[in-house]
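Chemist: Here is a sequence with its predicted model. Questions after.
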Amino acid sequence: MAWTQVYDPMGNLGLSALIAAIPIIIIFYLLAVRRSPGQVAGAAAVVAAVLVAILVYKMPVATALTATGIGALYGVFPIFWIVITAIFLYNMTVESGQFEIIKDSVASVTDDRRLQALLIAFAFGAFLEGSAGFGTPVAISAGMLVGLGFNPLYAAGLCLIANTAPVAFGGIGIPIIVAGQVSGLETIKISQMVGRQLPFLSVLIPMYLVVLMAGWKAMLEVLPACVVAGVAFAGFQYFASNFLGPELPDILSSLACIIALAIFLKCWKPANIWRFPGEKPAQSCAGPKGHGYTFGQIMKAWSPFIILTAMVILWGLKPVQTVLDAATIKWVVPGLDKMTIQVAPIMKEATPMAAVFKINYLSAAGTALFFASIISAAILGIGPARFISLLAKTFKQLRKPLITIPCVLGLAYIMNFSGMSSTLGLFLAGTGSYFPFFAPLLGWVGVFLTGSDTSANALFSNLQVITAQQVGVDPVLTVAANSSGGVTGKMISPQSIAVATAATGLVGKEGDLFRFAIFHSIGLAIVVGLMTLLQAYVLTWMIP
């Protein structure tokens, strides 16, 4: 028998929201205060969520357990599949010795750590977000920074914060497309509105990253490079989102940023080369015999990441996606599919929630990375036995994230299917004329819970439309704000934290990374909230 969601089980929305927030409070406490390992925090939070769903929301036990289990499966595939293949590709370059050449080739562009962070964490990470999304940019770029010699905590934290700018248009624009489908608004208008919010952050993020790394004074020394990176990225982000649609902003803006920085750094160098305290001075780019590496050697070393880029782009092409998706296995989940009914005000009319687990084993981004690994192994001379051995080593390296990631995805699913997420959304939506400020925070909560701007838009876009109409604000603004605010929650999502710690060898230190990112996440979310409030009542001409 189908079960209908109840959004105010306590008869008082504030009290219901407080109870719905218990799993979030637990995971915040364990990560930020106790600094517990991610698998402990994730497991405790998901158990608490199941108990609240069953005891308070009166969700049937079987339905609650099934929803949690399907979320955990989604954490294994496609999320963990992306993580393990991304880190496997990186490990391959390290084990083969090619990453030493990569380090020196990056140093030939700049051996300043501040500028390396801009090139890899901000620009290259944004390209991977736009092409693949789902944790790929953090896994690859954070691993690369650690290989270059960055402190692992800083590498992970910088990549999480840098990933703020491109998230809304990640995975070939899928978050914006989903927002349009759920809200019933024109996708191009949502894209345009997001493109009139995020570029302001995109200009600031490069400077923000360098300040975090080295301080205000050190940032001023590379301010010209920060401005070049930020303006190039933000300019193309605005142009593509407003005139081309949601599919290309990340790819075009990241490529523009990489090219602009590379050209600029050929003509300009900072007065001082900044390295981490206690770090040895940079060495010259030299090969085994004291001569510079040849172009062929450098291309061979970079070939895994070049192939990765090519495969990700290929997988993102719609004709290729159509062919690969034909092999998708769809499993209608018994006992969960259409057994949970969403009702007003979350939905315009009573709507059964679908539960179809898709195993898109060919079209998944992780499969693109795995094929890139196979091709790279052939180029790097890694035979089948060594290939399998290295894959097994990578799997062993990630055994704890294999617990953490399914736990946090199980948490996202049980909170969504039980209605707890909707309770939190309705509580924020009850702020009246101040709602434009809280609209981005709704997205922030959604991305924190699910780890995905796409999922947050699917969860709250309809609520954003209904509430905007009630308070007399253009719903295009609030739906866009859901996505723009959501990107600021990505850096502290337990899913993102788990991926970042896995990529940088910080497994068990999830609490430290969470503490590093939490205040930046909240601060940026408030900035987006203030911007949305101004656009709602003062800068209304910015709304398309």
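Modeler: Noted; the coordinates are in hand.
Chemist: alpha carbons only for contacts and neighbour counts from here, please
Modeler: Fine.
Chemist: Outside of stretch 210-226 itself, list whatever touches it.
Modeler: The set of residues external to stretch 210-226 that reach it, using CA atoms under 8 Å, 6 or more residues apart in numbering, is 114-115, 118, 154, 206-207, 261, 264-265, 270-272, 274.
Chemist: out of the residues you listed, what pair is the most spread apart?
Modeler: 154 and 264 (25.3 Å; CA to CA).
Chemist: more crowded one of these two?
Modeler: Counted by other CA atoms under 10 Å, residue 154 and residue 264 do not tie: residue 154 has more neighbours, with 18 against 15.
Chemist: dump the residue contacts of the more buried one.
Modeler: Per CA under 8 Å, 6+ apart, neighbours of residue 154: residue 213.
Chemist: Below is structure B, check it against A:
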Amino acid sequence: MPLGQTVSSAAQGAVFGLFPILWIVVNALWVYRMTVHTRHFDILRRSFGRLSDDPRIQALVVAFCFGALLEALAGFGAPVAICSVMLVALGFDPVRAAVVALVANTAPVAFGAMGTPVVTLAQVTELPLDTVASVVGRQTPLLALVVPLVLVWLVDGRRGLRETWVPALVCGIAFAIAQFAASNYVSAQLADIGAALAGAGALVAVPHARRPAAEPVRAAVLTGARSEDLDEDDPHREVLRAYAPYALIVVIFSLAQIPAIKNWLAKATQTYDWPFLNVVNADGDPVGANVFMWPIVSTGGTLVLLAGLFTAVVLGVHARVAAREWAATVYELRFAILTVTSVLALAYVMNLSGQAATIGHFVAAAGAGLAFLSPVLGWFGVAVSGSDTSANALFGALQVTAARESGLSPELLAAANSSGGVLGKMISPQNLTIACAAVGLAGREGDLLRKVLPWSIGLLLVMCLIVVGQSSPVLGWMLP
């Protein structure tokens, strides 16, 4: 590949990493930072703590449901850091809190940061976003059925599973149904938000979940010091304001899906011929990357920015403070920005130079076995990079090429890359370090890895079998 076109394709990848990918992440994390600044996040945490005094139910509410909501808004390690700290404040042992937070951060990852991983996957594979999101939404919800049961086992062993399997299963089913429905029929950006709210709502609705926990259970599980501020009473009005940012995001994204509004927003999209880039495929036809589309208003990041502006008004954040928090968010994410733009630059060069296609042709020799190996490749990518977005950027095009060469569905293997990748999140060095730092276990990443690795591999095997089934008549009916 000529040097000029190599540099140009890398620049386009970096620009795509900035907009729309990091544009979504920055604005979503900005909304969270404003809730922390106004202490409405503490009100939200106390609200969760009052839902139940059973630590097994608290783990589901905080790590699984609220963690999914944080993953939807921020991603990039934020759910693990925040949820593990919240569990320690509830009285959990730091190691147990970190393990629970890591394992819980699986099912929502593919649609995290307002759908960033699937948006990236669709871009690098040139597959329709709706199709990719639809297939991912028929894989990861199956994990959501299992993960809550795993969490109550991690919290209280066999007794926890025996006594709380009903609320755990109800929570998982509600989460799975909402994630499937949103990703297939509403919007990929709303998949995790809808799933988190549905899971929490279903959990609260189960009478068994609201029963006081037996003292032996609390004594066995809550071995740490409980935060004293959990007993504070918050005015009803302030509780509503604490939930308002998430409600605003749901409303704005839902309105943006109405056809008339969606078409109106799309009118602002700009299209440019990317300079110094003139790549053709094997048939001699120009590839789509020669043209760069800039969805200024219709992209998820702009919608989150709008929600953030309304949030600032609702929470009473002064314009100067809101601007300062936005700038602080960019500074906080400076290394993530460098990582994402670098990975996307590399991915674009790999894809446009034909490198990914060449490797894909080689991998296609696995034939039907490729369906089993496809999630493993995504798992490896996330385990190394710590990001499902990065793994999709690096291996998405490769999966599609290999699928076409072996006669499998390109959409299925592209989705499998993302769905398998979510299970590598808990063992990535980045997430392990974040978890240890959050709960004061610096230097004990190896201990956490030994505890979560078996769950990561076990759930990966389940995902591999799901993808194999979907590539055959056994589960082929599940695909759109």
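Modeler: Cool, the structure landed. Everything quoted here is computed from the prediction, not taken from an experiment.
Chemist: Enumerate every residue touching the residue lying farthest from the centre of structure 2.
Modeler: Most distant residue from the mean C-alpha position of structure 2: residue 284, 37.2 Å away (CA atoms, centre = their mean). Residue 284 of structure 2 is in contact with no residue at all, counting by CA under 8 Å, 6+ apart.
Chemist: any idea how far it lies from residue 80 of structure 2?
Modeler: Distance, residue 284 of structure 2 to residue 80 of structure 2, using CA to CA, to the nearest Å: 47 Å.
Chemist: for structure 2, what's the longest helix?
Modeler: helix 140-181 (DSSP state H).
Chemist: following that helix, which helix or strand comes up?
Modeler: With elements assigned by DSSP states H and E, the helix or strand that comes after helix 140-181 of structure 2 is helix 191-205.
Chemist: For the stretch 1-150 of structure 1, which segments count as helices?
Modeler: Ranges of helices within the stretch 1-150 of structure 1 are 13-20, 22-28, 38-55, 61-74, 81-95, 98-109, 113-117, 125-131, 136-148, based on DSSP state H, counting those that start in this stretch.
Chemist: so which of those is the most packed in?
Modeler: helix 125-131 (a mean of 30; mean count of other CA atoms under 10 Å).
Chemist: May I have the secondary structure class of residue 270 of structure 1?
Modeler: coil (DSSP: H, G, I helix; E, B strand; the rest coil).
Chemist: State the three-state secondary structure for the aligned partner of residue 279 of structure 1 in structure 2.
Modeler: The equivalent of residue 279 of structure 1 in structure 2 is residue 224 (alignment by TM-score structural alignment). Put simply, residue 224 of structure 2 is coil when judged by three-state DSSP.
Chemist: pretty sure residue 224 of structure 2 is touching residue 85, no?
Modeler: No. Look at residue 224 of structure 2 against residue 85 with CA atoms under 8 Å: they stay out of range, at 11.8 Å.
Chemist: quick one: contacts of stretch 52-72 of structure 1?
Modeler: Under the criterion CA under 8 Å, 6+ apart, residues 3, 5-6, 9-10, 19-20, 50, 335-336, 339, 357, 405-415, 417-420 lie in contact with stretch 52-72 of structure 1.
Chemist: sorry, that was for stretch 525-533 of structure 1
Modeler: Applying CA under 8 Å, 6+ apart, the contact partners of stretch 525-533 of structure 1 are 197, 434, 436-441, 444, 477-478, 481, 484-485, 488-489.
Chemist: before we move on, what about stretch 236-245 of structure 2?
Modeler: Stretch 236-245 of structure 2 has contacts (CA under 8 Å, 6+ apart) with 31, 35, 40, 41, 43, 44, 47, 307, 308, 311, 314, 315.
Chemist: Quick check: chain neighbours aside, which residue is closest to the last one?
Modeler: I take that to be residue 315 of structure 2. Excluding its sequence neighbours, the residue lying closest to residue 315 of structure 2 (CA to CA, 6 or more residues apart in numbering) is residue 241, at 6.6 Å.
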